[in-house]
Structures are given as C-alpha cells and as structure tokens.
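Enquirer: below: sequence and its predicted model.
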Amino acid sequence: MNILSKKEILCTLGPSSMNDWVIKRLESLGVSLFRVNLSHTKIDDLPKVIRKIQGYTSVPICLDTEGAQIRTGNLLDGKVMVKENNTIRISKILVDGDGNVFNLNPVDIIDKLEVGDLISIDFNSVLVHVIERDTEVITVRVITGGLLGQNKAVSVDRKISVPALTKKDYQAINIGKEMNIRHVALSFANFGKDVDEIRSVAGEGTFVISKIESYVGVNNIEEIANKSDALVLDRGDLSREVPIEQIPRFQKEIISRAKKFNKELKVYVATNLLESMITALTPTRAEVNDIFNTLIDGADGLVLAAETAIGTYPVQCATMVSKIIQQFMEYSSSSSSIMAFPLKDNSCLLAEPHGGILVNRINTNPDFNKIKAYKEFRVDISELLDAEQIAIGSFSPLEGFMTKNELESVVENCRLPNGLVWTLPIVLQVQKDKVGEFKIGDDLALSFDKDGEIYSTFHIDDIYSYDLSEIANKVFGCDDYKHPGVNLLMKKGEYFLGGKVELIKRLSSKNKYIEMTPKQTRIVFKNKGWNRVVGFHTRNVPHRAHETIQLLALERYHCDGLFIHPLTGYKKDGDYSDYIIRKSYELMINNLYSGKNVFFTLFQNYPRYAGPREAVFTALCRKNFGCSHFIVGRDHSGVYNYYEKDSAHKLFSSLGDIGIQPIFFNEIHYCSKCLRYTDKCIHNKQDILEISGSHGREMLKEKKALPAWFMREDISEFIICEINNGKEVFL
C-alpha cells in the first residue's frame, strides 16, 4: 500500500449542491467523482439530473444503487410523529403514508416479515414490533416513538434476503449506459455474485464500487474485493449491525484486509465524516481527528454524503476535507516534527503570500529609550505609508526599502533578484545634500515631516544613487513631469537608502476602524469558509461598470467571495477624498450587496499612477491579503492618456503565473437597446453609452446628477448632497 498515493474526494450531489456554482467549485477543489443517490432520485428525473451535471462538469458521475436494503415509502407530509404503544399498518398496496399506514420499499418485502420481528427505522429513531400479519398488510406496535421519515433506512433483527438490485436500479443503470455513465456503486454488497450481477447489467469497462455496509458483506469481503474496482466502507449502515464502539476496529481491518486481497483496489470511507458541518461552518475536533486517522488507516478517499447533498455548506465541507488531506500528506512525507517549525496556517487553501511567507515587521515591544538615540530622518506620508504596509505584510516578500540590487532588478526585469515577480520600486529616497549624513549600518527613526512623530525604525544596508530618468522611463513609460508618478519620483532625490524596517506605531486615520492587515483578512476569509476570493482595487467611487465586472467575476470564476479593497491615503488633486470613497462603498455594500458574499475594507497606501506595472503590483498585494483572483480593468491604474488601454493585460500575460489569477475586462458600456451592461454589442454606436469615471467625476463636480444607468441614484445623490454641505468630496 502506497500511503502517499493521491487521496480522493467523492461528493454526493443533492438539493444543496445541484447547481452550476457549487458543482464547479467542488470540481476546482479536486473532487474526483460525483455521486447520485438513487434512493433519493426518482427514476423519471434521472436523465434530467445526469444532463444537468454533465452540462456543468467533466468530472465522472457515479450512480449509487438502492441495492439490497429496505426503506420507508412515501409519506403524505414527508414525515410523521408516531407515539409509543400506537399500532400502525404496513401495506403491500401503495398508499400515501401517514401515522396509520405506510409502505416499505420494496413493497413486497412484507412477505418475508413475521410476527415477532423487531423493525428499526432510521437508526433506531423509531422501533416497532410486528404483532399481526395477513397477505397484504402487517400490523406493528410502536415500541419507541419518534419522528418517522420517508425513504429512511429500515433494518430487521434477523437476516432477510433482499435482491442485490431493485427494478429501479436496473432501469437507472440502463439509462446511465445510454448517457455514458461508466461508474456504478452497489449498495449493500453481500456476496461476490452481487458484483457479478451489477457488472452484467452495467456492461464491460464499468468501474464498480461495492459498498460494505452489512455484516454479511464484511464476512465475504475477499470475494467482493476481488471482483470490484473499489470499495466504500459505509460506517453508518454498518453500525446498524455492528456495535458503534467496534466501528473503528472494523474500519482498520476492512481497509487492511481488502488491500491484501486486491492490491489495486481502492477503498473509500463514508458516513458522518463532517456531520456537524451540515449546519455549522466549522467541524468538531473529533471529526477532524477521525478523518485524519481514517487516512492513516489507508483509505484512498473520503465520501461526503449528506454534507454536500443537503448541508448548508457543501463547498466548505469539501474544502475542509481537502485541507485535512493536505495535512496528512505533509505528515506522511516528512520526517520532521510539525513542532520544529514556526506555526503557520499552511493547511489553509487561500492563496499563499507572495514568496511563501507573510512578512511581519511589527515591533510590539519597542525600546523607546533606545529609539530616541537613533538618528532621526524626517520623511513624508508616502514613505511612512510604505513602511507600514511593508511591516504588516501587504508588500510581502519585501522586508524593507529596496537595495540597489533589488531596485535594478525590478526596474529592468519586473522581478526581484531571486526571480520572484515584482513590478514597482519601493524605495526610500534622499536628496544629494543630505545623503552624506548617513552611513551603512546606521539605525534611523523615521518620523513624519509634518509633526516629528516617529512611526518606524530603519536599518541602512545600502546607500546608492540611480538615474531617475531611467527609473521613470522604465516604470512609468515616460519622464514627463506632468505625470503625477514621475513628478513624485523626481522631486525626492537621486540617492536611495536600502534596508529593513520595523513598525513601532501605525499611522492614525479616520478610516482605521475599517482597515485590516493581510493576516486579519486571511482570518476573515477562513472564518467565512472562503478560499477562492476575487479582489477588486479602486481609487474611485463605484459606478455601474464596477458593479458589472465585480458580479461577473464572482459568477464566471465561481469564487466564494468578493473582496472590495479601495485605496485610501495620499492621492493627487482632483481625486475623490477617502471619506467619499468609504461612504459610497458603504452605501453600495448595504444596499446592493447586502446578504451577498462580499467583504469590504480599505487599503491605506497611495496610487503610483504606474499603469500596467501598478496593476500587477496591486494584484500581488491582494494575493498577500488572501485573494486567489484579481479584477484587471481595461485601463487599470492608468492616468490621463499615458498608457495603452490593454497594456496591463499584456504585462500580466508576459509575466506568466504569479500566484493570483487576473480576470481581464474590457471597457463596460451600457446598451440602450439591450438594456444591459456589456463589453460587446451588435447595436449601433449611438445606442452604446460610455461609462467613464473621469466624465462622471467632472459631472459631479458641477453638481449634475448622473443617470441611473451610469451610477446608482443613492450614490450619485449622496455625493452631490455632500458637495452642497461643504464636505470634502474632491482633493
């Protein structure tokens, strides 16, 4: 047995998961087989169910037969409460069941029942005793009352022979053959001849999974294993015949024995893996431990049943199993103790931080007496913003301002010296007349040039000069002083200090309550059960095109959640104020996105106006915050007309895989003929209405309400109202 062979996840589809989004998310998590439970699927519905699944995914479908089991028939209201000592009839004639009479399936099984039999329904939820019988009806007395449900498992206290396949099973397998279904599961496989029977119906080349869920099946496991392609140990049904405290031993022995008999055989384990997650977002510790030990026992895969069929959190269940499998694989392949390494959440399926480690350069216990002795270097808000984002991990893997080697590599190659993609300089500049005050090895206290408050410390590892025009032309595509990014670069000095920073105090902000660090957003995403998260970066208020691409990204890429992360902080004149961006998005979140999978925080930094390079940079930052996908607009992070509209798309494509998937959008327009938002339309130009953020900004400055197709009325009206009230709307 190769314990390191790939472990599989099999998922049952049902009301909770029978839709495009869930099926594709389960596929993205590596689910290898989708199970259709024939016990809960009407035969007339089966072709439609198969077509629906096949329309969503290429993952194989397995038809799980009703098999040699007894179940309750249909009930008028789906369930009924039965009281102790009441008598109930079980009829051979089909009826709409209630508290007085119901059927069993197969209906003629009552021919094999005798006076004195004890019948357990739904794992002892209800226990009845046969007290009378004739040819068409048996009468039972309720020994233990409770809720009697339809289509629930029934067991009798003695062995009763039931055919391996029901009439419905034969019909279903033939439908499956016609629709190219090549996987079938035999429920209650008791003998090798049962496997022969289903193979004869399903045809040559069918992958047969035999389910061990009775004591007879356990005793005949050798002949069943030798005739099957895989086994499923169904611990739930087996526990009706085996004391529950013995199930762990049976599990270990069944897996071990089956693989001895057939070395190529796969053995899966099912039932109650994550039962609590049917209604809860997180599992119990006992469930996690059970799954881990099941894998140690040698199981080749795990079967999610009710968890994904009727549970509230089907995707989160599959995610949790995937994470436990990942931990098991690491445990099995490593000789080192997990306690030998710094604790990190490497089981989380969120995108890993850029470079693999989320940087933390926060000094939680600074020695202020020592820091007071450092040489003070007064810097402006942009350097302090960068120092803070470096320290909290937003710019991982950077630990400080770039050395000459790092800057040169980024300017020339869009990569750090180690080959990792990085597109923007993160530098600490100094004027020529000041550079002589510093030497390599100095520790500096970085203070705000406005008030002298110290926020970070900095250790100088490098002092160097660099041609600013070369940086400007390669990073911004020009050295035009009218370009705001170029202007900021050119006025700060041609000398640079490189080295690591430590944050001793975070910058104050009116928006601090709605800011989060990458570590915190990752906690939020994990808490929500998200691992496929699409990030959205903006420095503007939301308009309809923004809404469109956000919702399309969620839908098309089957993401668990949308992370709206507007940029606040230092910006150029004419840009929207932080206050107005925050309030506009709060309106949007509360009204449009209420109840949807959307999370909103602010990103306190500043725009570089570097077009395509900044687009990649903003994606890498959101990767550090935990995003797997990132929305890239047509003119992402551009300014005026300095960049081609698709330049960001081209740069992303040239860099290859950067660990976060860009989602490209062209310009979104509104078609007055189609009455929809689109980037392509067959109608005439006069019917295509442009949504330009710059045009909208100019109209709002003139206090002109934007049309509803351009911006939501509540947002447009709010902005104009704030202008009229004298609030700072534009910088």
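Expert: Okay, I see it.
Enquirer: contacts and neighbour counts: CA atoms only from here.
Expert: Noted.
Enquirer: show me the strands in the stretch 401-550 of the chain, by range?
Expert: Per DSSP state E, counting those that start in this stretch, the stretch 401-550 of the chain carries strands over the ranges 428-430, 443-448, 454-459, 462-465, 495-503, 533-538.
Enquirer: and the fifth one, what other elements does it pack with?
Expert: Other elements packing on strand 495-503 under the criterion 3 or more C-alpha pairs under 8 Å, 6 or more residues apart in numbering; DSSP states H and E are helix 381-392, strand 400-401, strand 428-430, strand 454-459, strand 462-465.
Enquirer: contact partners of that strand?
Expert: For strand 495-503, contacts defined as C-alpha atoms under 8 Å, 6 or more residues apart in numbering pick out 361-363, 387-388, 390-391, 399-404, 427-432, 435, 455-466.
Enquirer: residue closest to the middle of the chain?
Expert: Centroid check for the chain by C-alpha atoms, centre = their mean gives Asn531 as the closest residue, at 2.9 Å.
Enquirer: second structure follows, compare the two:
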Amino acid sequence: MSGFVVWFTGLSGAGKSTLAAMLSAELRARSVHVEVLDGDEVRTNLSKGLGFSKEDRDTNIRRIGYVAKLIARSGACAMTAAISPYKAIRDEQRAQNPRFVEVYCSCPIPVLAERDAKGLYKKALAGEIKNFTGIDDPYEAPENPEVVVYTDKETKEEGLAKILAKLEELGYVPRRGAAVAVSGAAAAGAAAAGARGLIAPHGGELVNRWAEGAEKASLAERAKGLPVIALDERTESDVEMIAIGAFSPLRGFMNSKDYLRVVREMRLENGLPWSMPITLAVSEQAAEGLRVGSEAALRARDGRIVAVIELSDKWRPNKELEAQEVFRTTETKHPGVAYLMGTGPVYVGGEIRVLERPVESPFPAYDRGPAVTRAYFAEKGWRRIVGFQTRNPIHRAHEFITKTALEICDGLMIHPLVGATKSDDIPADVRMRCYEELIAKYYVKDRVLLSIYPAAMRYAGPREAIFHALARKNYGCSHFIVGRDHAGVGSYYGTYDAQEIFNAFSPGELGITTLNFENAFYSTVVGAMATAKTAPGDASTQVNLSGTKVRELLQRGELPPPEFSRPEVARILIEAMRKSS
C-alpha cells in the first residue's frame, strides 16, 4: 500500500497523543507500518533549541512535515501529534503530502482546564504564563479537516472509530481481516517480522541503556565529578530493568508529564498505555544540588557508581494523589504506600546510561533479559508464548492454570519475581528450588522456560497486573496469565479487579493477550483440578486451603493434601521453615 500522513491537531490536552497511540496500535494490528512523530518528543530531539515564537513554531512544524513526507514516501503511515496552531503552515504540509488526513481534536478550554493536572491553563488564564496557545496566543482551528473528534463529548473509542472509518473510506488502510498487499521495503520488513514471529516490544523498540566500550569509559570518568543520587533496593532494580529493556519504551526515570498522565490516566504523555509510575525520589538536600539540564551519578547501596542520569525534570509530586490513584488507598499499612511515603519529597526525571549492574544476579543460570528470551523463543520456533508471573511457590492450582494456558500456546515462561518483596514473602532461593523440582517432574521440559524477573514488587494489584503484562510483552510473550487477586495485598482490591482493569483499553492497544482464570481447586466431584466454571458442587467438594492453613501444616512438618500441593514442593518448604525457625 502507498504511504500516507495522519496529522493530529488541537489544543494542548485535547487528546491528540492518546488517539494517535490508539490508532497506531490498531493500524499495526492490520499490518500497516506506522511511525509516530509526537510533538514533545520532536521538540526534545529534532527541534531542540527552538522557542515558541511564530517563526520557531513554523520551523518546528516544517521539520515534522518533512520527516512525515519521507516516512510516507517509503510506504508507511506517518502520524503526527503536535498542536500545530497555524492554518497556513498546516496547509503547507498538506500541499507537500498528497495522501494527507487532518484530524482535528476539538475540546473547549474550560474542559481542558479541568483536565489539566499541572494547572497550566488556569495559570495562563490568570496571566501567569504568557504566549500560551489558545489563551493569549492564537490557535486557528481547521476549516475542512477530514475528521473532527469532539473529545469533550465522544469517547476515545468513538473517536478512533471515526478516524478508522475515514481511512478505510479513502482506501488508505485495509478493513479488519482484509488481505494486505505489500511490496519493496515494506514486504521485506513484513517478511522479517514474520520470520521472527514474535510480538513487538511495547512502543515498537526494545530499549538498551547499557553504556559500552569507549562511551562507558568516558562516562565513568565524567561521573567522578558529578553530584550523586543514592539508589535504594527498588530503584537499583528499576535501573537494571530500564537498562535491559524490560521497561521499554522507558529510557530512564519518568519526567513530570509522563508521571502525571500515568497517575491520572494510565498512559504516557505520548498516549501509550502504561500503568505504573517509574520515578526517582531524592531528599530536599540532594535536590538543591541537582540542576535540570545537567547530569548526576547514580550510586548503588554498596557505594559503586552504576549509572548516569541526564536530568530533564525536577518537581514535587502529590504523593497522596499518587497513592490513591495507583494503590487505591493512602493507608501506610499498604506496603506500596509505605514505601512511597518513605521516599524523598522531590522527584527527578531523565534518561539514564548504565555502567554496570546495580546488584549481582542471585540466580545467574536463570538470568535472561528480554533480548535473550526473545532469541530463545525464536530459536525454539515459538510464536505464542504465555508468561506466568509469580512470587509464591507453584501449587496444584497454579500448575493447573499454567498447563491449561500452555494448551493454546507453543511455550510457557515461568517468570518468578526475585526483586524486593515483603519480609513475610517466601524467600526467592526457596521458591526457585520449588520451581526447579516441579518443572523437572511435572512439566514437559521442552515447552517450559524458567527465567527470573529481577523487578521489585509494588503490590499495586490491578495496575501492577497491566505493568506485569507489558513487561512480559517486552520479554517476547504474546499471552499473559492473570489469576485471582494478581499482585494484591490484604483486602485492598477485589478478587478479579486485576482482570477487569484491562477493559480500560481498547483491543490491540496493549498488544498482549491476557488469559483470565478463576480460582482453581481440586474437585472431588470430577476427580481433577477445575474451577467453578468446569466443576459442579460447592465448597465442600473443593480442596482449597487458605494460605494460613498451609503455613500451619508446613510449620508442623505435615504435608498438605496432594490435591493441593505436590509433595516434592511441600518438602522443600518444610525444610526451609525448619532452617529459619
């Protein structure tokens, strides 16, 4: 198919980036190659140094338009999401791109002011900010755009449907399920992707933030003279996860724009779905010595300088808001809230370059980053891989759901979290022995990969379920298991809230398929593992022990019923409890 340009325009906060992200996900699902040119990202890179005078704004738009023309000329879809306030410069871009679709995101200023978490509209209306588009700097609304989305009245899904309908009508994109003809470079790219057969990383590119060779030596030398930010156990883990690409598309710790939108809407500033803030908190004293536009060294707990951050933002977060939105509570009894409230009052953001691992791997034989797991899956010829997140031993219920999921997939990745957890969680080394024993005796080895997930546990329930799914997408998983009370703690979340939260995103946006399972148990009626969907009876016919009951049995050295736990797993847990008592 021939390339084309989709040009989103509208005031700040009108929904351009959100709709662009949704549209790009949908078009990629239809085998259309898409490149998104986000206004903020362009200003950070292509138009760095330009201001906000009319001349600078026009120069910025011309640069975006030129890159968009090149992308479209190569046969792809170029998608822009920039305010582009002036009609003449937009018309200039239209004249240079014969297949040009203008999408106007219309929204009244009072609504935008209410949406604006940073209060910029209110400050502009009060005269505290000058030359603000739509307030004291003009925005010239399009006269004849191909599509108008009224984002104050229409849902994101309704807006997306209008844009898709126009693109289909123009013949620029295939209808859902239609065959796609490609040629030249597009065909080569499609063939390469098909040969690999793996899901794309979140955002389309697997991030790698390791510094190597001469760059590493130069950076290490420069770091000696930089102000220092001390990392804790969680941020050490975050540095590693960013470096290996597990948190793609993040290239560092979030800036305030990404942070605020993630907290409020579960999206990055560019509209891409993302559910958890990845932030770096510092003390008041440390913040005073940090200047936006400069660099700082990141120091691990053992005193080593392990990374350098390019400081692009510094701000004071509303932690009460973050706690309520992310954890659904402000109670410090919640371990996630307790951690949040115990960190410094100032956040700093910016891209990082990593010199060395903050912490040595506790299980090197099972330590595989996303690039390695992807290579493994490709070598095995697996295309449908289901990921299973766990921070507990695998008992019969979890064995059942992983094997059920495996029936519709090529392979299973058991991906235990081995970063920071609560003090009363079972230690990672004990759990790893349980996984090894279970896989050796009860799984088909050629269909299972045991690999560690070195992230910290946040106990954010539903939001963390999305976070875990997106990370496993980066590792190459096409499917992800979401069970009962995923990533939960206490009674802060409903039993199946972690499954329902995925409905907040339209199909295709996340790019990974969730497999939802109800509570599993051994049914005495059917004589096998089952759920309430597949086995008749009531609680009296279900072998389903509470965690407290299982701990009591293990502490007494008694094996739980074999219908609940494999005896090999139970014996490892009994031995571990004896040693720790």
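Expert: Cool, got the structure. Remember, it's a predicted structure, so these values are computed and weren't measured experimentally.
Enquirer: do you know how far the residue nearest to the centre of the first structure is from Glu412 of the first structure?
Expert: Distance of Asn531 of the first structure to Glu412 of the first structure, computed by C-alpha to C-alpha, to the nearest Å: 34 Å.
Enquirer: could you do Ile61 of the first structure as well?
Expert: 51 Å.
Enquirer: so who does Thr235 of the second structure touch?
Expert: Shown here is Thr235 of the second structure, whose contacts under the criterion C-alpha under 8 Å, 6+ apart are Leu280.
Enquirer: what does it correspond to in the first structure?
Expert: Alignment of Thr235 of the second structure against the first structure is given by TM-score structural alignment, with Glu383 as its counterpart.
Enquirer: cool, Arg196 of the second structure as well?
Expert: Taking TM-score structural alignment as the criterion, the aligned counterpart of Arg196 of the second structure in the first structure is Cys348.
Enquirer: swap in Glu351 of the second structure?
Expert: In the first structure, the residue paired with Glu351 of the second structure is Lys500, using TM-score structural alignment.
Enquirer: can you tell me the closest non-neighbouring residue to that match?
Expert: If you skip the residues right next to it in sequence, Lys500 of the first structure has Gly400 as its closest partner in space, 3.8 Å away by C-alpha to C-alpha, 6 or more residues apart in numbering.
Enquirer: neighbours around the alignment partner in the second structure of the one you found, how many?
Expert: Gly400 of the first structure maps onto Gly252 of the second structure when the alignment is built from TM-score structural alignment. By the other C-alpha atoms under 10 Å criterion, the neighbourhood of Gly252 of the second structure contains 27 residues.
Enquirer: close enough to count as contact, Gly252 of the second structure and Ile242?
Expert: Yes: in this structure, Gly252 of the second structure sits in contact with Ile242. The criterion is C-alpha atoms under 8 Å, and the distance is 6.4 Å.
Enquirer: and the strands in the stretch 251-400 of the first structure, which stretches?
Expert: With strands called from DSSP E, counting those that start in this stretch, the stretch 251-400 of the first structure shows them at 266-270, 301-304, 375-379, 400-401.
Enquirer: the nearest residue to Lys122 of the second structure once chain neighbours are set aside is in what secondary structure piece?
Expert: With C-alpha to C-alpha, 6+ apart as the criterion, Lys122 of the second structure has its nearest non-adjacent residue at 6.2 Å, and that residue is Ala113. Secondary-structure element containing Ala113 of the second structure, defined by DSSP states H and E: helix 109-115.
Enquirer: and the following helix or strand past that helix, what does it pack onto?
Expert: Of the helices and strands lying after helix 109-115 of the second structure in sequence (DSSP H and E), the nearest is helix 120-125. In terms of contacts (3+ C-alpha pairs under 8 Å, 6+ apart), helix 120-125 of the second structure is packed against helix 109-115.
Enquirer: repeat that for 7 Å
Expert: Using 3 or more C-alpha pairs under 7 Å, 6 or more residues apart in numbering; DSSP states H and E as the contact test, no helix or strand touches helix 120-125 of the second structure.
Enquirer: where in the second structure does stretch 572-584 of the first structure fall?
Expert: When stretch 572-584 of the first structure is aligned against the second structure using TM-score structural alignment, it corresponds to residues 422-434.
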